[in-house]
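In: generate a structure from the sequence data that follows.
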Amino acid sequence: MMTGFRLNLSPLKEPLGFVKLVEWLTAIFAFGSCGGFSGTNVVSLFCGGGMNETLNASFHYPFRLSQVPLIDGNVTICNHSVTTTHLMGDSSSAAEFFVGIGVVCFLYSMVALLVYLGYMHVYKDSDFGPIFDFIITAVLAFLWLVCSSAWAKGLQNVKDATDTDGISGTLALCKGTNVTCEVTDFANMRTLNISVVFGYLNMFIWAGNAWFVYKETRWHSQKFSSQPGPGRQQVPAPI
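Out: Below is the predicted model:
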């Protein structure tokens, strides 16, 4: 039961509501393009003498690469015995932090839109609502900066660990032997690159929205009410 609910779509025509709708959409693109990723790099091993073998380096969100087996079990490759080998690195903390902030912003945007469209009369009649909204919006804008920077670094670590140099450094077979290792087919990481872009885009959108939310607070109204009106001059006291 929604006591006091009054549906009013006019806030969507104003920056306060429209930007919140944009935040809801960009949050979906941000965490969706990161959290749903799965890819495989194909590693070609040139053994010499015309022999070639391939390995699949499969990885996915949350990118705990150290738990992803490149070689599972003791096998013989290029006439060399190779034990179980995992990829190197772990970017799960950065990826999960990024996705977590995206989900929080997605949920908060939905709640805020519900308030704007149904309870705007309560929102504007209280000091608590706009001030709380402003503080949360400013904090989330800062968290977008932090998590996007962390995920950008984590994504670069994933790329480094799954490229030719990273695989060659992981496989002992590729060190000091006549075996040449090369990644010949790369996973398409376009969506991961897009997720970083949307992360920083969200930061700018939330930072900009903080201004529109601030205008609804009493801090803004008190600031302008305390300023003298145009053309007002102090009348000197009679002598």
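In: switch to C-alpha atoms for all contacts and neighbour counts from now on
Out: Noted.
In: buried residues in stretch 203-216?
Out: By neighbour count with 16 or more other C-alpha atoms under 10 Å, stretch 203-216 contains the buried residues 203-207, 209-210, 212-214, 216.
In: what does stretch 20-33 give?
Out: Result for stretch 20-33 [16+ other C-alpha under 10 Å]: buried residues 20-21, 23-24, 26-33.
In: widest-spaced pair of the residues you listed?
Out: In these, two members sit farther apart than any others by C-alpha to C-alpha. They are K20 and S33, at 20.1 Å.
In: could you also give me the structure for this second sequence? I'd like to compare it with the first:
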Amino acid sequence: MMGLRLDLGLFLEPLGFIKVLEWVFSIFAFATCGGFQGEVTLLVSCKGVENKTVTAAFAYPFRLNTVVFSVPDPKRCDGTWTDFYLVGNYASSAQFFVTLAVLAFLYCTAALVMYIGYMHVYQRNSKFPLTDLAITVITAFLWLVSTAAWAKAVTDIKISTGGSIILEAESCKAPGTTCLLDSVTRMGTLNVSVMFGLLNMVLWGGNVWFVYKDTNLHSQINKTSLSSGIYPRRI
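Out: The predicted structure follows:
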């Protein structure tokens, strides 16, 4: 009764197929955000030092206020250079986004096991579809919130690693010292992570209907419609 009944045909139905897409895109979401590594490089000229390269490396969880540009050459800059840090801490938005992606991945894994191996149990116990529906609705909402927060953080990260802020540091404005922004790692990967967040939001939001159809809420509405002589359209 409770044993495994493998049915791979569920992958061809909307309930299973969309869950597979959610599983895949959750991996892409946390990989593109959590796996990012970048750096900002300055060319510093001061007394006795010409075009010395200074690099500050940053990565997930994007606590930029802990990323430092170290002294290029303290002995030959006559003490005009002091360490300074990038601006901003975007760890909360990044960690929220990545944590949601990981939890979504784990839930999709568990749900797929249930769908393809224990669908007979899922359909006979009304609590499983209702729980699935509640989690799907909540997750869709959290994808909306986390993606919006992460998209704002990505914009701020680009601003914080741009020359307009960095070149205003006191070390770069010291007498006889000049700083030039040499390079900044391209952040296309972070843009892609935001896109995957939006895709996940759409997938989870769209999946609400297919999960809802397996709940007793949907069946009760159908019974009410039939008893009143109203025949619902099949979608």
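In: and the TM-score between these chains?
Out: The TM-score (TM-score structural alignment, normalised by the length of the second structure) is 0.89; 229 aligned residues with a C-alpha RMSD of 2.3 Å.
In: narrow the buried residues of stretch 203-216 of the first structure to those in helices?
Out: Under the assignment DSSP state H, those contribute 203-207, 209-210, 212-214 to helices.
In: as a markdown table, those with distance to G49 of the first structure would be great.
Out: Output for these, formatted as a markdown table (distance: C-alpha to C-alpha, whole Å):
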| residue | distance to G49 of the first structure |
| --- | --- |
| M203 | 55 |
| F204 | 56 |
| I205 | 58 |
| W206 | 59 |
| A207 | 60 |
| N209 | 64 |
| A210 | 65 |
| F212 | 69 |
| V213 | 69 |
| Y214 | 71 |
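In: surely A94 of the first structure meets G154?
Out: Yes - with contact defined as C-alpha atoms under 8 Å, A94 of the first structure counts as touching G154 (6.0 Å).
In: helices along the first structure, start to end?
Out: For the first structure, applying DSSP H gives helices covering 15-35, 92-118, 120-125, 128-162, 164-170, 190-214, 218-225.
In: average distance between the second one and the second structure?
Out: The one in question is helix 92-118 of the first structure. When the second structure is overlaid, helix 92-118 of the first structure sits 0.3 Å from its aligned residues on average, using mean C-alpha distance after the TM-score superposition for the first structure.
In: quick one: residues in contact with stretch 131-149 of the first structure.
Out: 94, 97-98, 101, 105, 196, 199-200, 202-207, 209-210, 213-214, 217-218 (C-alpha atoms under 8 Å, 6 or more residues apart in numbering).
In: run the last query once more with 7 Å
Out: Contact with stretch 131-149 of the first structure is made by 94, 97-98, 196, 199-200, 202-203, 206-207, 210, 213-214, 217, as judged by C-alpha atoms under 7 Å, 6 or more residues apart in numbering.
In: of all the buried residues of stretch 203-216 of the first structure, which comes closest to T191 of the first structure?
Out: M203 (18.4 Å).
In: which residues touch the aligned partner of the closest one in the second structure?
Out: Aligning on TM-score structural alignment places M203 of the first structure opposite M201 in the second structure. M201 of the second structure sits next to 140, 143-144 when contact means C-alpha under 7 Å, 6+ apart.
In: repeat that for 10 Å
Out: By C-alpha atoms under 10 Å, 6 or more residues apart in numbering, M201 of the second structure lies in contact with 22, 139-147, 195, 207.
In: my guess is A104 of the second structure contacts L112. True?
Out: No - contact criterion C-alpha atoms under 10 Å: A104 of the second structure and L112 do not qualify, at 12.0 Å.
In: intersection of neighbour lists for these two?
Out: Residues touching both A104 of the second structure and L112 (C-alpha under 10 Å, 6+ apart): W23.
In: between those two, point out the one with more neighbours.
Out: A104 (23 against 20; other C-alpha atoms under 10 Å).
In: spatially nearest residue to that one, not counting backbone neighbours?
Out: Leaving aside its sequence neighbours, A104 of the second structure sits nearest to S26 (C-alpha to C-alpha, 6 or more residues apart in numbering; 6.4 Å).
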